[in-house]
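Asks: sequence isn't available, so here's the structure alone:
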């Protein structure tokens, strides 16, 4: 079983131009934390553009994917006492994902995802009720009974969130639960670099990071330097490098993982699906190289659709593809 704690967010997907990003004064391709007034400013600017609403959040995306692929997966987090919270729980159930979502006092969190023609996403995240997540919302029995505990760098926002995650990590160590950490975003890594390095040294079994995140985390401008630093700190780690594929390191061995040919429509959720595919492979008893291929294959599927999540019907198709071995390559 995989137990993930993250930030449930209602994703608001909007197709925009490069000029819109500039006019809003946003840094393209990154995640910005916004307050309610900034959220309103962005939505006002984008009024009239096509909008879609989906159940999202980085860790939730991964947990939903695992559950939809037949893996026992449970999501922890917090939503608000509002219709958005009701909708989130309703959509979550449609993906067969179990949850221990608590109800907070603040509004349900949301992420305005602005997608430019090159498929790059610029996320503007209003955390809302997520910031209230605390030790009182943590299910330690689930932590102890899980095979993998999954969390992301986005949880390093408030002291209460950090305290809850650190308590979970302590329980993992005592129970033998494997700890999986996704660095999540360059902004999060830059802001919390030293604490994240401490996590790697003392807790983390498996790390996911893209090339930019790894560069900030390990203080290296080269892929080789990042890999060298990774090998000193983790038993298993993945560095994703965009069109150049990814590199999986595990217990002294290194594997180059290619990307799968795809016509990219939207890169939202590619990293979340990669993590889901990798954990899916490990849980199915595959080795790290094969798990990396599952991850790359699944990431290649999600970029072909708009949004960070497949529909239940699409999930069934990708599940069949994984089971049929469509991810297998020679070599």
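Replies: Cool, got the structure. On a predicted model such as this, the values are computed, not experimentally measured, just so you know. Numbers count the residues shown, from 1 in each chain.
Asks: please count neighbours and contacts with C-alpha atoms only from this point.
Replies: Noted.
Asks: from residue 125, how far off is the residue most central in space within the chain?
Replies: Central residue check for the chain by C-alpha atoms, centre = their mean: the C-alpha nearest the mean position is that of residue 58, 3.3 Å away. Summarising the geometry, the distance separating residue 58 from residue 125, computed by C-alpha to C-alpha, to the nearest Å, is 11 Å.
Asks: can you tell me the element the closest residue to the residue nearest to the centre of the chain other than its chain neighbours falls in?
Replies: With C-alpha to C-alpha, 6 or more residues apart in numbering as the criterion, residue 58 has its nearest non-adjacent residue at 6.0 Å, and that residue is residue 272. Secondary structure from DSSP states H and E places residue 272 in helix 270-283.
Asks: what residues sit buried inside that helix?
Replies: Judged by neighbour count using 16 or more other C-alpha atoms under 10 Å, the buried positions of helix 270-283 are 270-283.
Asks: elements contacting it?
Replies: Counting contacts by 3 or more C-alpha pairs under 8 Å, 6 or more residues apart in numbering; DSSP states H and E, helix 270-283 packs against helix 58-68, helix 288-302.
Asks: nearest to residue 9, out of these?
Replies: When these are ranked by distance to residue 9, counting by C-alpha to C-alpha, first place goes to helix 58-68 at 8.4 Å.
Asks: also this one, for the comparison:
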């Protein structure tokens, strides 16, 4: 097996986020589920909600793309595979991610639908309600995979959000085979409770077949996966199926279970939560960057906590501060 040229290659939705403030009454009046992610199935739906939003900030997003952006900010070598359309938002997404030093060569898709966008409403308590139009991102074909890029990375990172559409699901299934064939590790994030509800059987099968080496989840997702309200029971059942399980718990910190050994880290102290968008994505970035640097589980968890704490103190899902000195201060 050759030495990896990259630390992480991720496959995920290529999305441009539009982030705006909203109060609870607006969330209720639109019939939205606060703190959750809803899909918008048509361009018309997306445009109607966008027209009602207050002033917004546009920034390239997408869960796995946010994670590789965070890893790149920490000095990691990263690549990304995702589908954009041949339109203005597609160009914005490509510019933003390549400007960070992330390798991104997936060709644009001609015609409709447009590049994906996520309309994010942030309430005064910092909670984010996401409304996602998947657009072109849900048409990533297996033929668009850069097999050499996947083979060149130590870890392939996949987001559960992209498991929903049939075409990218087949592409990710193929990507796992490519990574495994090259002797690389595969990491997977459950992404959201609705993903677990829709694809619990598939996700459990991936674990049962030994195709996932690192699984990321939050507290609600891991309980949903195992269909239990008992957190510790859900962790034990899932950890038995994967070499490394990482579970975030918001203000309660995070845990990891590797080969039966459990390690915990507390959340980093902050003044207040401004916007929780991207917290899980950046936790994964810090953890995976730590793994890429050869750090132990405790240090990798601490790096994840530092990155999550930075991103929730400002609007947007990607780091604004220089993460390297923050990590150095935390780890010494």
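Replies: Ah, there it is. Keep in mind the model is a prediction, meaning the values are calculated, not measured.
Asks: thinking again about what came up before, what does the residue nearest to the centre of structure 1 correspond to in structure 2?
Replies: Matched to structure 2 by TM-score structural alignment, residue 58 of structure 1 sits across from residue 63.
Asks: could you check how far that match is from residue 166 of structure 2?
Replies: Between residue 63 of structure 2 and residue 166 of structure 2 the distance, using C-alpha to C-alpha, works out to 18 Å.
Asks: sorry, back to before: what's the counterpart of the residue nearest to residue 58 of structure 1 in structure 2?
Replies: With TM-score structural alignment as the criterion, residue 272 of structure 1 lines up with residue 281 in structure 2.
Asks: for residue 92 of structure 2, see how far away that match is.
Replies: Distance from residue 281 of structure 2 to residue 92 of structure 2, by C-alpha to C-alpha: 20 Å.
Asks: chain center to the helix holding residue 272 of structure 1: distance?
Replies: For helix 270-283 of structure 1, the distance from its own C-alpha centre to the chain's C-alpha centre is 10 Å (C-alpha atoms, centre = their mean, to the nearest Å).
Asks: try stretch 61-77 of structure 2
Replies: 9 Å.
Asks: one more: stretch 50-61 of structure 1?
Replies: Stretch 50-61 of structure 1 has its C-alpha centroid displaced from the chain centroid by 11 Å (C-alpha atoms, centre = their mean).
Asks: same check, this time on stretch 49-67 of structure 1
Replies: Mean C-alpha position of stretch 49-67 of structure 1 versus that of the full chain (C-alpha atoms, centre = their mean) differs by 10 Å.
Asks: which residues in the stretch 51-200 of structure 1 form helices?
Replies: Per DSSP state H, counting those that start in this stretch, the stretch 51-200 of structure 1 has helices spanning 58-68, 83-94, 140-145, 159-175, 186-202. These are given in chain order.
Asks: can you tell which of these is closest to residue 34 of structure 1?
Replies: Once these are compared by C-alpha to C-alpha, helix 186-202 is nearest, at 13.2 Å.
Asks: show the subsequent helix or strand relative to that closest one.
Replies: Past helix 186-202 of structure 1, heading to the C-terminal end, the next element that is a helix or strand (DSSP H and E) is strand 206-210.
Asks: mean shift of that next one relative to structure 2?
Replies: Strand 206-210 of structure 1: mean distance to aligned residues in structure 2 after superposition is 0.4 Å, counting by mean C-alpha distance after the TM-score superposition for structure 1.
Asks: structure 2: matching residues for that strand?
Replies: Residues 214-218 of structure 2 are where strand 206-210 of structure 1 lands when matched by TM-score structural alignment.
Asks: how near is the equivalent of residue 305 of structure 2 over in structure 1 to residue 213 of structure 1?
Replies: Applying TM-score structural alignment, one finds that residue 305 of structure 2 aligns to residue 296 in structure 1. In this structure, residue 296 of structure 1 and residue 213 of structure 1 are separated by 18 Å, where distance is defined by C-alpha to C-alpha.
Asks: ok, residue 173 of structure 1 next?
Replies: Applying C-alpha to C-alpha, the value for residue 173 of structure 1 to residue 213 of structure 1 is 26 Å.
Asks: residue 117 of structure 1 is in contact with residue 16, isn't it?
Replies: Yes: using C-alpha atoms under 8 Å, residue 117 of structure 1 is in contact with residue 16, at 7.4 Å.
Asks: which one's more surrounded, those two?
Replies: It is residue 16, of residue 117 of structure 1 and residue 16, that has more neighbours when counted by other C-alpha atoms under 10 Å, with 17 against 12.
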